[in-house]
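In: Here is a sequence with its predicted model. Questions after.
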Amino acid sequence: HKRRVLTPMIIREILFYGLQSPQGEQLAAFVTRDRHHARIADVLRHIQTHFSEPLDISALADIASMSQSSLHQHFKAVTNASPLQYIKAIRLHRAQHLLSDSQLSVSEAAWQVGYQSLSQFSREYKRLFGDVPSRVVGSVLN
């Protein structure tokens, strides 16, 4: 019983002295960075699972327990993309996979990955892949 009570106190004391040391600033940055990375990992898992659903930054910030600006900053540091850019890329890569591996039409693939507008989907698809999505369907069927 004593060990269960004392262990957390000893750990806190070690951390306290570590943070007070000359390397304390580096230790604090490391601990904070890891905590932020874990929160961003939670957001990434959520995006991977729910990419075809409407996703907004405020909901993602809530998942990370961060403000929207903090989420944007830490997300970009981890992924090198903003949350919206990342969501678009996930959706477009999944659509490319659907178009090349199935008999889905462009509009069906766009809808399945969460796009509400076919013209927006086609525009963003061409911007990312350099070609129109209908050409992927055509190359599979021929």
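Out: Thanks, I have the structure now.

In: Could you use CA atoms for every contact and neighbour count after this?
Out: Noted.

In: can you give me the strands for the protein?
Out: Listed in chain order, the strands of the chain (DSSP state E) amount to none at all.

In: And the contacts of stretch 83-98?
Out: 47-48, 51-52, 57, 72, 75-76, 79, 104, 109-110, 112-114, 124-125, 128, 133, 136 (C-alpha atoms under 8 Å, 6 or more residues apart in numbering).

In: And the helices in the chain?
Out: According to DSSP state H, the chain carries its helices in the segments 2-20, 24-50, 57-64, 68-79, 83-101, 106-112, 118-129, 133-141.

In: Tell me the buried residues in the shortest one?
Out: For helix 106-112, a neighbour-count test (16 or more other C-alpha atoms under 10 Å) marks Val106, Ser107, Ala109, Ala110, Trp111, Gln112 as buried.

In: alright, now check it against this:
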Amino acid sequence: MGPRGGALLALVSRQTHFSLISRVLKQIEMKYTENLNVEQLAAEANMSVSAFHHNFKAVTSTSPLQYLKSYRLHKARMMMIHDGMKASAAAMRVGYESASAAMRVGYESASQFSREFKRYFGVTPGEDAARMRTMQGS
């Protein structure tokens, strides 16, 4: 290997890891309503769990599960604002038109969804949706 071989190898390795993580990000975006776990995502990237976690965090600056949670919360927020969906409803399975935003994005517990939503956005789902709808109307 030449004098720049190590640097070139490191660059190619980073690009490869970036493309593998990008592929996983696309999978998360397509399957966010499913019960995903780190082991499945790591397998999708053909990495060990520890290597996947390290590379995922290097690319996204967050852990895989935090990214999934954030993605789900943002999707639910958009459903509440744009589609007028309620944050929570009776526990209905994903796919039914009357299912709540929480259920549609993969949460099985409305109370867990509400807790995580408030922790992430600083307000309850209902308060946030009402505030955002008011902002859109003005």
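Out: In hand now; what should we look at? Since the model is a prediction, treat every value here as computed from it, not as a measurement.

In: about what we covered before: could the buried residues of helix 106-112 of structure 1 go into JSON lines alongside distance to His36 of structure 1?
Out: Putting those into JSON lines (distance: C-alpha to C-alpha, whole Å) gives the following:
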{"residue": "Val106", "distance to His36 of structure 1": "38"}
{"residue": "Ser107", "distance to His36 of structure 1": "37"}
{"residue": "Ala109", "distance to His36 of structure 1": "34"}
{"residue": "Ala110", "distance to His36 of structure 1": "32"}
{"residue": "Trp111", "distance to His36 of structure 1": "33"}
{"residue": "Gln112", "distance to His36 of structure 1": "31"}
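
In: I'd like to know which of those is nearest to Lys2 of structure 1.
Out: Nearest to Lys2 of structure 1, judged by C-alpha to C-alpha, of the buried residues of helix 106-112 of structure 1 is Gln112 at 56.5 Å.

In: What does the closest one correspond to in structure 2?
Out: Across the two structures, Gln112 of structure 1 finds its equivalent in Arg104 of structure 2, going by TM-score structural alignment.

In: ok, now Ile47 of structure 1?
Out: If you follow Ile47 of structure 1 across to structure 2 using TM-score structural alignment, you land on Ile28.

In: Count the neighbours of its match for me.
Out: Residues lying near Ile28 of structure 2 (other C-alpha atoms under 10 Å) number 19.

In: cool, Ala89 of structure 1 as well?
Out: 16.

In: Also the one 4 residues further on?
Out: By the criterion of other C-alpha under 10 Å, His93 of structure 1 has 15 neighbours.

In: Residue in structure 2 paired with it?
Out: Aligned partner of His93 of structure 1 by TM-score structural alignment: His74.

In: didn't Ser72 of structure 1 look like it was pressed against Asn80?
Out: For residue 72 of structure 1 the amino acid is His, not Ser. No. His72 of structure 1 sits out of contact with Asn80 when judged by C-alpha atoms under 8 Å, with a separation of 10.4 Å.
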